[in-house]
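For reference, the sequence and a predicted model appear below.
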Amino acid sequence: MSKATTSKARILAAATAIAVEHGPKQLTLDNVAKKCGLSKGGLMHHFSSKEALLKSMTENMLHKLEEHGELLKTRHSDALTITNVIRTKKFINEIIGMNEAKILLVAAIENRELLSSVKAAMLEQKEAIMSEPKSEMATLLMLAADGLAFQELLGISPFDENERNQIGDKLIDMAIALEGDLHE
């Protein structure tokens, strides 16, 4: 890994930590530079603006989701896209929690256009789900999984961690059952 790649990763980690621990108002280039031990100029060598930093943070989060989705595809023989989508969301939540997803809230506050890559990824998921059998039920499962995640992201979920895990498992079971229905 190159020095520039390592520096960018360190900057993204520091920016994410600030956004999660202290909120969107504290996500400034000065605060990020201080947290990762760089001068503001050193930080701006990698990210010319707060918007560029947020865009990279959002794309980094999407990349992680895609990587984990691909990993889960190798572990499971899911016949429908929805099963992999729900598995990935649950897996990501178990590994890193909702911290990385809070970047979406910061980006939405800063500039909704920063979410265009997230919207494109969601549209791609929707199109894949809609192109497969059982798309109506799969869409409802996707919306249920998203709703569960959104409640947790906002910190308003009425379910504790154990209950959310059980619901996530049930959604996966329901998606797998849809796959079984394909063979009947």
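Done, it's in. Numbering: from 1, shown residues only.

from here on, contacts and neighbour counts on C-alpha atoms
OK.

Now the nearest residue to Gly168 once chain neighbours are set aside: which helix or strand?
Take Gly168 and drop its neighbours on the chain: the residue closest to it by CA to CA, 6 or more residues apart in numbering is Lys90, 6.3 Å away. Under DSSP states H and E, the secondary-structure element containing Lys90 is helix 81-96.

what's the distance between the next helix or strand after that helix and the middle of its chain?
Scanning forward in sequence from helix 81-96, with DSSP H and E defining helices and strands, the next element found is helix 102-110. Using CA atoms, centre = their mean, to the nearest Å, the distance from the centre of helix 102-110 to the centre of the chain it belongs to is 12 Å.

could you point out which element follows helix 102-110?
Proceeding N to C from helix 102-110, the next assigned helix or strand is helix 116-130, under DSSP H and E.

ok, and for that following helix, which residues are buried?
Taking 16 or more other CA atoms under 10 Å as the neighbour-count basis, helix 116-130 is seen to contain the buried residues Val118, Gln125, Lys126, Ile129, Met130.

What ranges does the protein have for its helices?
Shown for the chain, the helices assigned by DSSP state H span residues 3-22, 29-36, 40-46, 50-75, 81-96, 102-110, 116-130, 135-154, 161-182.

So which bits of the shortest one are buried?
Just to be clear, that refers to helix 40-46. Burial within helix 40-46, assessed by neighbour count using 16+ other CA under 10 Å, is assigned to Lys40, Leu43, Met44.

What of the fourth one?
Along helix 50-75, the positions that meet the burial threshold by neighbour count (16+ other CA under 10 Å) are 50, 53-59, 61-62, 65, 68-69, 72-73.

cool, the last one as well?
Using 16+ other CA under 10 Å as the burial criterion, the residues of helix 161-182 that qualify are Arg164, Ile167, Gly168, Leu171, Ile172, Met174, Ala175, Ile176, Leu178, Glu179.

circling back: relative orientation of the helix holding Lys90 and helix 116-130 in degrees?
Between the direction of helix 81-96 and that of helix 116-130, the angle (axes from the mean of the first three to the mean of the last three CA atoms, to 10 degrees) works out to 140 degrees.

Below is structure B, check it against A:
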Amino acid sequence: MAKPRTRREDRPSVILDAAESLIRRAGTRTLTIDAVAAEAGLSKGGVLHHFSSKEALITAMAERKLKEVKEGIAKLEAEQVPGPSALPLALIAHARQVYAEEEGFPRAFLLASAENPEAFAGFNVFLRERLAGLEKIETCPGIGAALVFSTLGLLITRTLGFHSMEGAQLERLFDGLEKVARCVTEGEIPPEACGTP
């Protein structure tokens, strides 16, 4: 029985799903336009109509994934008490949610995107804007950014396989990051520790 035809407006999403599926199964080496076309049940020309190159496909995958990440962080940030800890707490909460998800895809995605730095341009802007806003309201300059990058570092090093913390050890780490974030907001860090009188 023949596969049902994909509607034209759904094709970009189907192509991106196929590319992600390939990367999950066999890594970035298998990511070719021909392989994606076969996986999506489309012709090579059908894929190239929407994505002119492998690089364009990787960029679109990154944009889609990072859009999900940005929306998740923004939603969690809106749930926090406004102030300097809102962004760090949102990132920590997001990291808790995604830490153990999608074993194969993030590593391959990160490596594929590293070949194409433009793929992260949108996330770079998002992060830069958030950090600039954080800098304006921090009472202890640099702590919020340190928490943000500590959390991102935790996720990236896990994605690259440098560690795989689980259970109580991981919970203690996330709890510790949250405590520092809350201390900054609640004024528990004395001003002299921040280098301000």
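Arrived safely, thanks for sending. Since this is a predicted model, take the numbers as computed values, not measurements.

before we move on, back to that, which single one of the buried residues of helix 50-75 of structure 1 is nearest to Gly147 of structure 1?
The closest of the buried residues of helix 50-75 of structure 1 to Gly147 of structure 1 turns out to be Leu65 (CA to CA; 17.4 Å).

is it true that the closest one touches Ile86?
No: with contacts defined as CA atoms under 8 Å, Leu65 of structure 1 does not count as touching Ile86, sitting 11.4 Å away.

for Leu29 of structure 1, what are its contacts?
With contacts defined as CA atoms under 8 Å, 6 or more residues apart in numbering, Leu29 of structure 1 is in contact with Lys40, Leu43, Ser49, Lys50.

Tabulate those residues (TSV), appending distance to Ala15 of structure 1.
Listed next are these as TSV, based on distance: CA to CA, whole Å:
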residue	distance to Ala15 of structure 1
Lys40	13
Leu43	11
Ser49	13
Lys50	10
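
Which neighbouring elements make contact with the helix holding Lys90 of structure 1?
For helix 81-96 of structure 1, the elements it packs on are helix 50-75, helix 116-130, helix 135-154, helix 161-182, judged by 3 or more CA pairs under 8 Å, 6 or more residues apart in numbering; DSSP states H and E.

what's the counterpart of Val85 of structure 1 in structure 2?
Using TM-score structural alignment, the partner of Val85 of structure 1 in structure 2 is Leu91.

Confirm for me that its match is in contact with Phe149.
No: with contact defined as CA under 8 Å, Leu91 of structure 2 and Phe149 do not form a contacting pair (9.5 Å).

Which one's more surrounded, those two?
Residue environment comparison for Leu91 of structure 2 versus Phe149 gives the larger neighbour count to Leu91, 25 against 13, counting by other CA atoms under 10 Å.

which residues touch the nearest residue to that one once chain neighbours are set aside?
In this structure, Leu91 of structure 2 finds its nearest non-sequential neighbour in Ile73, 6.1 Å apart by CA to CA, 6+ apart. Listed by CA under 8 Å, 6+ apart, the contact set of Ile73 of structure 2 reads Ala90, Leu91, His94.

Is it possible to get JSON lines of those that adds distance to Ile23 of structure 2?
Compiled in JSON lines, the contacts of Ile73 of structure 2 are given as follows (distance: CA to CA, whole Å):
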{"residue": "Ala90", "distance to Ile23 of structure 2": "28"}
{"residue": "Leu91", "distance to Ile23 of structure 2": "26"}
{"residue": "His94", "distance to Ile23 of structure 2": "23"}
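
can you tell me which of these stay in contact in structure 1?
Using both residues aligned by TM-score structural alignment, their matches' CA atoms under 8 Å as the contact test, the members of the contacts of Ile73 of structure 2 still in contact in structure 1 are Ala90, Leu91, His94.

Just give me the closest of those residues to Gly142 of structure 2.
The nearest member of the kept ones among the contacts of Ile73 of structure 2 to Gly142 of structure 2, counting by CA to CA, is Leu91 at 15.8 Å.

Quick one: residues contacting that closest one.
Under the contact definition (CA under 8 Å, 6+ apart), the residues listed for Leu91 of structure 2 are Ile73, Leu76, Glu77, Val148, Thr151.

counterpart of the fourth one in structure 1?
Pointing back at Val148 of structure 2 there. Using TM-score structural alignment, Val148 of structure 2 sits opposite Met142 in structure 1.

same question, Phe105 of structure 2
With TM-score structural alignment defining the correspondence, Phe105 of structure 2 maps onto Asn99 in structure 1.
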